[in-house]
Structure formats: C-alpha cells, structure tokens
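In: Pasting the sequence and the predicted model now:
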Amino acid sequence: HRCYDEQDLGWIRWLKMLRNSGMSIEMIREFVQLSQQGNDSIEARCQILDAHRQKIRATISELEGYLHLLDQKLLFYRGLEDG
C-alpha cells in the first residue's frame, strides 16, 4: 500500500481536473515536467494553463449555443402542445 500525503492528494485532484476538463495526457505530462523544474518554468506553465483556459471558454461558448437552440426547439414543441 502506498500512503499519500495532502500534497500528493492535491496533485492527484489537480491532474484529474485537468484531464476531466479536456487537457491531453501529453500536455499534462509537459505541465508536470515543467512543475518539477521549479520557479524557472512558471511562465511556460502559465502559457499551458492559459491555452487550456481558452479552449474551455470556447467549448462553453459552443455549448451555450447548443443550449439556446434546444431551448428554442422546446418552446416550439410546447407551443404545438398548447395548440
């Protein structure tokens, strides 16, 4: 059995969030490698996170568009039900 401390668990949660939010395993590996380099890699890590943030924002925007179309279709169908 391996024992994890709070710092390990924090890293695991952080990496899981990155993966669940769509970051590729390759980019996660790069981020981890940069993190192991210490403060000299902060700018590179920020660039990775900024790029990922932009991708998430684009996905949210696209999904909001889909949600709007679904809402419009539901209004249409409910109008037909009401006669």
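Out: Sure thing, it's come through. Numbers count the residues shown, from 1 in each chain.
In: alpha carbons only for contacts and neighbour counts from here, please
Out: OK.
In: who are the neighbours in contact with residue 19?
Out: 25, 28 (C-alpha atoms under 8 Å, 6 or more residues apart in numbering).
In: Check which helix or strand it maps to.
Out: For residue 19, the host element (DSSP states H and E) is helix 6-20.
In: Helix or strand next in line after that helix, which one?
Out: helix 25-35.
In: just checking, next helix/strand downstream of that next one?
Out: Following helix 25-35 in sequence, per DSSP H and E, is helix 42-82.
In: want to compare, so here's the second one:
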Amino acid sequence: MHYSIGEVSDITGIAASTLRYYDREGMFPAMERSSGGIRVFSETELATLKVIACLKSSGMPIKDIKEFLDWCQEGDPSIGKRREMFHRRLTEVESQIAELERTRNMLRYKCWYYDTASEAGTEDAVRDLPDDAIPEDLRDYRI
C-alpha cells in the first residue's frame, strides 16, 4: 500500500513538515517518488516511523536515531552496534521508569497527606502522625 505525506501525517500524528525533515535527513533511503517528485510512503517508511517514534520517546536524539538508521542500511555487519544501542536504550528507559515510580509514589503520598488533612480540616492531624498511622506503601515517602 502507498500513502501520501498527508495520509502518513494523519495515520501517525507526525506533522508533514517533520516527515519532510526526516526525508531530507535521509531517514527513508528507499522511499519512492511519483513522476512529479511527490513522496510516496510505503509500509517500509511507516515501520521506520514506528521505530523513530519509539527511539524518540526513549529520549534518543534525532542525530543518534539517524545513525541507527544508517547502521540498518549497512546490513549484517552492524548488527552488534544496533543490538548494543537497543540494550543501552532499554537500560536508560528502565532507569527513567524507576525515577518516575519514585515521583509517582511521592505524589501518591502527598495526595494521601492532603486528602487526610482536608478531611480533618487541618494539617496538624497529619503532620505528627506515627509511621504506623501512614499507609504502609507510602511510609518511605514521608518527608
């Protein structure tokens, strides 16, 4: 199946200007063009966009994503580099998730704290509670 840039933009939610930028940067080396020079996206480019979106979401800079896509063009000789890159990304994302879990738990504690204070009408009811009066899963986040 083939898609216009507008269709790809609608499907992916990526702005047409961004798709043009990716093309100019060489991220779609096999992309065809119509006789009038219009970009014609295929399933290959859509699959590439999924990988780009994943890597961007993981915090990888575009220049590094471009390098990865260049490695893909090299074929089998770059398998080791690509494998290592994905392992590094996974480690980085797992670290980000752990940090977000800590943040979420602190927010959960603060929600509990202010919910309890609000119900009592005063922070004094919560401020000096003994640890065993705080929900067990939130105790580590008491300040």
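Out: The structure has been received and is ready for your questions. Keep in mind that what you see is a predicted model, and the values were worked out from it rather than measured.
In: So after superposing, what's the score?
Out: Here the TM-score for the pair of chains, by TM-score structural alignment, normalised by the length of the first structure, is 0.92; 83 aligned residues with a C-alpha RMSD of 1.0 Å.
In: coming back round to it: average offset between the helix holding residue 19 of the first structure and the second structure?
Out: With mean C-alpha distance after the TM-score superposition for the first structure, helix 6-20 of the first structure departs from the second structure by a mean of 1.3 Å once superposed.
In: So what's the residue count around the alignment partner in the second structure of residue 73 of the first structure?
Out: In the second structure, the residue paired with residue 73 of the first structure according to TM-score structural alignment is residue 110. Other residues lying near residue 110 of the second structure total 16 when counted by other C-alpha atoms under 10 Å.
In: Quick check: residue 110 of the second structure vs residue 118 of the second structure, distance?
Out: 12 Å (C-alpha to C-alpha, to the nearest Å).
In: now do residue 87 of the second structure
Out: 46 Å.
In: ok, now residue 9 of the second structure?
Out: Residue 9 of the second structure is 47 Å from residue 118 of the second structure, by C-alpha to C-alpha.
In: Just give the number of residues close to the alignment partner in the second structure of residue 58 of the first structure.
Out: If you follow residue 58 of the first structure across to the second structure using TM-score structural alignment, you land on residue 95. Residues lying near residue 95 of the second structure (other C-alpha under 10 Å) number 12.
In: and if you look at the one 10 residues further on?
Out: Applying other C-alpha under 10 Å, we find 17 other residues in the vicinity of residue 105 of the second structure.
In: Tell me how far the counterpart of residue 2 of the first structure in the second structure lies from residue 113 of the second structure.
Out: Aligned by TM-score structural alignment, residue 2 of the first structure pairs with residue 39 of the second structure. As for residue 39 of the second structure, its distance to residue 113 of the second structure is 56 Å (criterion: C-alpha to C-alpha).
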